[in-house]
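**Student:** Predicted model and sequence follow; I will ask about them next.
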Amino acid sequence: MTIFDPSVQHRIMVCVTPQKSCERLIQRGAARARELGGEFCVVYVNKSQDLGRDLKEHKILLELFEMAKGLGGTVSILSGNKVYHTLAEYAKNNRITHIIVGKSLRSAFDVQKNGEIINPLIKAVENNGILVEVVE
């Protein structure tokens, strides 16, 4: 299932988590799409054990999705245990040209427990010529 217009050359994928700080990533994705004359989508990966998330986080996600739609983007919720793998597959399948991710605000312990996402994602998509932009 492709969500992009096949004639569009630049496809920007913005990766979000249920945090207010992701608004800046969506703004960056929308701006990049405008600059390049492309389209953008906002993607959230729901790991199966995350289904019981509290309503506050769902509310933040819904706000992020509304913001993305308001800026002309589309929204996708993906499922997968390995976040970077799920994102890389989606990017390849949808011929994404740019990925925008936020620098992790997670603790070192959380990264150790749940795994790093950014570096494995960059490695997973570099052979496809997909540019990964990490926003501070």
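**Tutor:** Noted; the coordinates are in hand. Numbers count the residues shown, from 1 in each chain.

**Student:** all contacts plus neighbour counts: C-alpha atoms, from now on.
**Tutor:** OK.

**Student:** in the protein, which spans are helices?
**Tutor:** Under the criterion DSSP state H, the chain contains helices at 23-36, 55-70, 83-93, 108-114, 118-125.

**Student:** here comes the other one, which I'd like you to weigh against the first:
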Amino acid sequence: MKSTASNILVCVTQQKTCERLIKKALEFSNDEDSLFIIHVAKNDWSFLDNEKEGEALEYLFGIAKSVGANLTVLRSDDIVDTIVSYSQDNNIDLLVMGDSKGDHSENYFYKALKSRLDKANIHVVPN
């Protein structure tokens, strides 16, 4: 049993399936912990015009609210840098993220974040 509170960050995309990442983060947390949820969209992504993506973000916002967390949506062309800054600003101890899709045999985001976040542990949830 942990004696000090932790700050847990969940990195989500604009997909309803990211609910599983939030649920995994809850498995790592206790009542004293703070849960943060972040989605970083590239500046040229127009997710609010896309009905499916807008619905998914609205759905994830509802999930976040139901577990006492805020869903923060930020715009940036450097997603890794934005997550690192947010993690440092909020003293994140544990970062929960999904596995990269596509032909990434090794998770680019994991490697990039791990090399820059010395304080936080990173847990990758397999697809």
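**Tutor:** Received the coordinates, thanks. The structure presented is a predicted model; accordingly, all values stated were derived computationally and were not measured.

**Student:** Can you give me the TM-score here?
**Tutor:** For this chain pair, the superposition-based TM-score is 0.85 by TM-score structural alignment, normalised by the length of the second structure; 120 aligned residues with a C-alpha RMSD of 1.9 Å.

**Student:** picking that back up, could you dump the helices of the first structure into TSV and include distance to residue 134 of the first structure and mean neighbour count?
**Tutor:** Conversion of the helices of the first structure to TSV gives the following (distance: least, C-alpha to C-alpha, whole Å; neighbours: other C-alpha atoms under 10 Å):
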stretch	distance to residue 134 of the first structure	mean neighbour count
helix 23-36	9	18
helix 55-70	18	16
helix 83-93	14	18
helix 108-114	16	11
helix 118-125	8	17
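
**Student:** so can I have a markdown table of these showing distance to residue 47 of the first structure?
**Tutor:** Conversion of the helices of the first structure to a markdown table gives the following (distance: least, C-alpha to C-alpha, whole Å):
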| stretch | distance to residue 47 of the first structure |
| --- | --- |
| helix 23-36 | 21 |
| helix 55-70 | 14 |
| helix 83-93 | 8 |
| helix 108-114 | 11 |
| helix 118-125 | 16 |
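
**Student:** Now which residue in the second structure aligns to residue 95 of the first structure?
**Tutor:** In the second structure, the residue matched to residue 95 of the first structure (TM-score structural alignment) is residue 91.

**Student:** Residue 65 of the first structure too?
**Tutor:** Using TM-score structural alignment, residue 65 of the first structure sits opposite residue 61 in the second structure.

**Student:** Contacts only, for the residue lying closest to that match once chain neighbours are set aside.
**Tutor:** Excluding the flanking residues, the one nearest residue 61 of the second structure by C-alpha to C-alpha, 6 or more residues apart in numbering is residue 71, at 5.7 Å. Applying C-alpha atoms under 8 Å, 6 or more residues apart in numbering to residue 71 of the second structure gives the contacts 36-39, 60-61, 64-65.

**Student:** and which of those residues is nearest to residue 7 of the second structure?
**Tutor:** The closest of those to residue 7 of the second structure turns out to be residue 36 (C-alpha to C-alpha; 7.4 Å).

**Student:** most centrally placed residue in the first structure?
**Tutor:** residue 15 (1.4 Å; C-alpha atoms, centre = their mean).

**Student:** Let me know whether that residue touches residue 101 as I believe.
**Tutor:** Yes. With contacts counted by C-alpha atoms under 8 Å, residue 15 of the first structure reaches residue 101, the gap being 5.3 Å.
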